[in-house]
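for reference, the sequence and a predicted model appear below.
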Amino acid sequence: MQRKTVLILGANSDVAKAALLRYADKGFRMIAASRSTDELQSFVSQHQRLKELVTILYFDAANFDSHAAFYQQLPEKPHIVVYAAGYLKNNEDALLDFPGSFRMMQVHYAGAVSILNIIAMDKENVRLERIVGLSSLSGVRGRKSNFIYGSTKSAFTQYLAGLRQYLFKRRITVNVIVAGYIRSKMTAGLALPESLMLEPDFIARAVVEAGNGFIIVPGFKWKMIYTILKWMPEQLVAKLP
């Protein structure tokens, strides 16, 4: 039986690396795409089971003009696509540094729309069966502590919601992983509550085992927080950090 292929965009993130290992255990072939190809190559070389299954390619989410050529040069068209590219700028810094804010917009939203539109509109790829996007609870409600980062994740989630409807007739499933705090290199140094931290592999399991539902919130505590945030009155949201 032919192996299925998964394309992971932003494959150098901690969650994406954990997903590579999980997809390998399921026998997938993987195309791992990132700007950090040397780091990816080092990671793959440390895991014997990845060496014969992973192809590493250069991909820059913010270089929109390169996306069509990137997709056309893929060694094979994917059955599953995971968008895991991320960039974080502290909210106070982002308020004073528009290029930093714009980078988040490019990586989390504009870049995702650019490459995923290309992938979704390739109707010749009849093998495409699923698109999974890694979003954040920061995008559920606007909060004064992280509303610039959160707005980019909110836009990404809404894009995926519409894409899910658009692709429904072609029987292509679209999922969004709405994650809480992840212990990763992106959050290193931030003062986050230890009791709410999630390991990258826990999120990766949600990615790899995504079912038919659209919004997937890993972790019982974060499911509760998601529900509270979603329905909390504006007066109370304003009092949050």
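Cool, the structure landed.

only C-alpha atoms from now on, for both contacts and neighbour counts.
Fine.

can you show me the strands along the chain?
Per DSSP state E, the chain has strands spanning 5-9, 29-34, 54-58, 80-83, 130-136, 173-179, 215-216. These are given in chain order.

make a markdown table from these and add mean neighbour count to it.
Converted to a markdown table, the strands of the chain look like this (neighbours: other CA atoms under 10 Å):
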| stretch | mean neighbour count |
| --- | --- |
| strand 5-9 | 24 |
| strand 29-34 | 24 |
| strand 54-58 | 18 |
| strand 80-83 | 24 |
| strand 130-136 | 24 |
| strand 173-179 | 25 |
| strand 215-216 | 19 |
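
second structure follows, compare the two:
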Amino acid sequence: MNQKTNKTVLILGANSDVAKQCIIQYLERGFSVMAASRNTVSLEQFIEENHLDASKITVLHFNAEDFDSHQKFYDELPVKPHIVLYAAGFLVDNEKALKDFNGTKQMMLVNYMGAVSILNIIAMDESNTNLERIIGLSSLSGVRGRKSNFIYGSTKAAFTQYLAGLRQELSSRKIIVNALVIGYIRTKINKGLQLNESLIMEPDYVAKFIVNAGNSFIIVPNFKWKMIYYILRILPESLVAKLP
């Protein structure tokens, strides 16, 4: 059911499967959405195919890797957001990343460096009295280093630590920062990977946790993944080394 609100959410990396579901669910809650992505054509097709209210959506071009464009992007926003969601992500197979630094570099640029670049700009704009929440999509891969995905995981671990510090920095302004620590999702980024089917979450399910984020810093969707998260945190290094 639509709820009336004058609030706006800025979704960075809005072309991801989870982000698209967030667009739908924020609209259902009455938000206006600024959907930002490198692939604006795909976003416009998604809006049309799903018969979304285009009058409530502004599609913007955003490139997480183009740091020099970030200040201009922010300055030219049609309205300053109440909520910011950083959903941009990039994944390369660990073995490939070990042999080809280009894949490693792009994961660093999109998953961490691009996030820090744009979120610093947004967070430090004290003239934006609208801002009440920043949400970042992180991963269970960043909880402990494991040999199957430690390069991707390291970018997500860095992002989570950045968000933790940002939360402290913004607490005096009563701005909430959340980190969604997410397990396997049925999305295009995971297509072709050998994953445990019983643990795979649907994008719309994960989106519900994002749009309903409360005050907690770490939010882990799904009870099974929450248990895995806590086990990973306390597991001795000798046992972590035996994990794939």
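Thanks, I have the structure now. The structure displayed is predicted, hence computed values, not measured ones.

if we can go back for a sec, just send the strands of structure 1 back as a markdown table, with distance to E194 of structure 1 too.
What follows is those, written out as a markdown table (distance: least, CA to CA, whole Å):
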| stretch | distance to E194 of structure 1 |
| --- | --- |
| strand 5-9 | 28 |
| strand 29-34 | 29 |
| strand 54-58 | 33 |
| strand 80-83 | 26 |
| strand 130-136 | 18 |
| strand 173-179 | 15 |
| strand 215-216 | 22 |
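
those: which one's closest to V15 of structure 1?
V15 of structure 1 lies closest to strand 130-136 among the strands of structure 1, at 9.1 Å (CA to CA).

what stretch of structure 2 does the closest one fall on?
Across structure 2, the stretch matching strand 130-136 of structure 1 (TM-score structural alignment) is residues 133-139.

mind checking how far E209 of structure 1 is from V174 of structure 1?
Note on E209 of structure 1: its distance to V174 of structure 1, by CA to CA, to the nearest Å, is 13 Å.

V81 of structure 1 now?
The separation that V81 of structure 1 has from V174 of structure 1, given CA to CA, amounts to 10 Å.

do D97 of structure 1 as well
33 Å.

can you point me to the longest helix in structure 1?
Determined from DSSP state H, the single longest helix within structure 1 is helix 147-167.

that helix aligns to what range in structure 2?
Counting by TM-score structural alignment, helix 147-167 of structure 1 sits on residues 150-170 of structure 2.

with structure 1 superposed, average distance for the matching stretch?
Once the two structures are superposed, the average separation between stretch 150-170 of structure 2 and the matching residues of structure 1 is 0.1 Å (mean CA distance after the TM-score superposition for structure 1).

quick one: that stretch to chain centroid distance?
Centre-to-centre, stretch 150-170 of structure 2 and its host chain are 12 Å apart (CA atoms, centre = their mean, to the nearest Å).

tell me the buried residues in that stretch?
Within stretch 150-170 of structure 2, the residues scored as buried using 16 or more other CA atoms under 10 Å are 150-160, 162-164, 166-167, 170.

for it, give me every contacting residue.
Applying CA atoms under 8 Å, 6 or more residues apart in numbering, the set of residues contacting stretch 150-170 of structure 2 from outside is 91-92, 94, 97-98, 104, 107-108, 111-112, 115-116, 123, 136, 138-145, 175-179, 217.

what's the matching range in structure 2 for stretch 209-223 of structure 1?
Residue correspondence for stretch 209-223 of structure 1 in structure 2, counting by TM-score structural alignment: residues 212-226.

what is the burial count for the closest residue to K4 of structure 2 other than its chain neighbours?
With CA to CA, 6 or more residues apart in numbering as the criterion, K4 of structure 2 has its nearest non-adjacent residue at 5.1 Å, and that residue is G30. By other CA atoms under 10 Å, 17 other residues sit near G30 of structure 2.

ditto for K185 of structure 1
The tally of other residues near K185 of structure 1 (other CA under 10 Å) stands at 9.

quick check: it vs S13 of structure 1, distance?
For K185 of structure 1, the distance to S13 of structure 1 - CA to CA - is 8 Å.

ok, V140 of structure 1 next?
With distances taken as CA to CA, V140 of structure 1 is found 22 Å from S13 of structure 1.

residue in structure 2 paired with A32 of structure 1?
Aligning on TM-score structural alignment places A32 of structure 1 opposite A35 in structure 2.

D17 of structure 2 versus its match, what's the distance?
As it turns out, when the distance is counted by CA to CA, A35 of structure 2 lies 13 Å from D17 of structure 2.

one more: L170 of structure 2?
According to CA to CA, L170 of structure 2 and D17 of structure 2 sit 29 Å apart.

with D66 of structure 2 instead?
Here the criterion is CA to CA. By it, D66 of structure 2 lies 22 Å from D17 of structure 2.

all good on my end, thank you.
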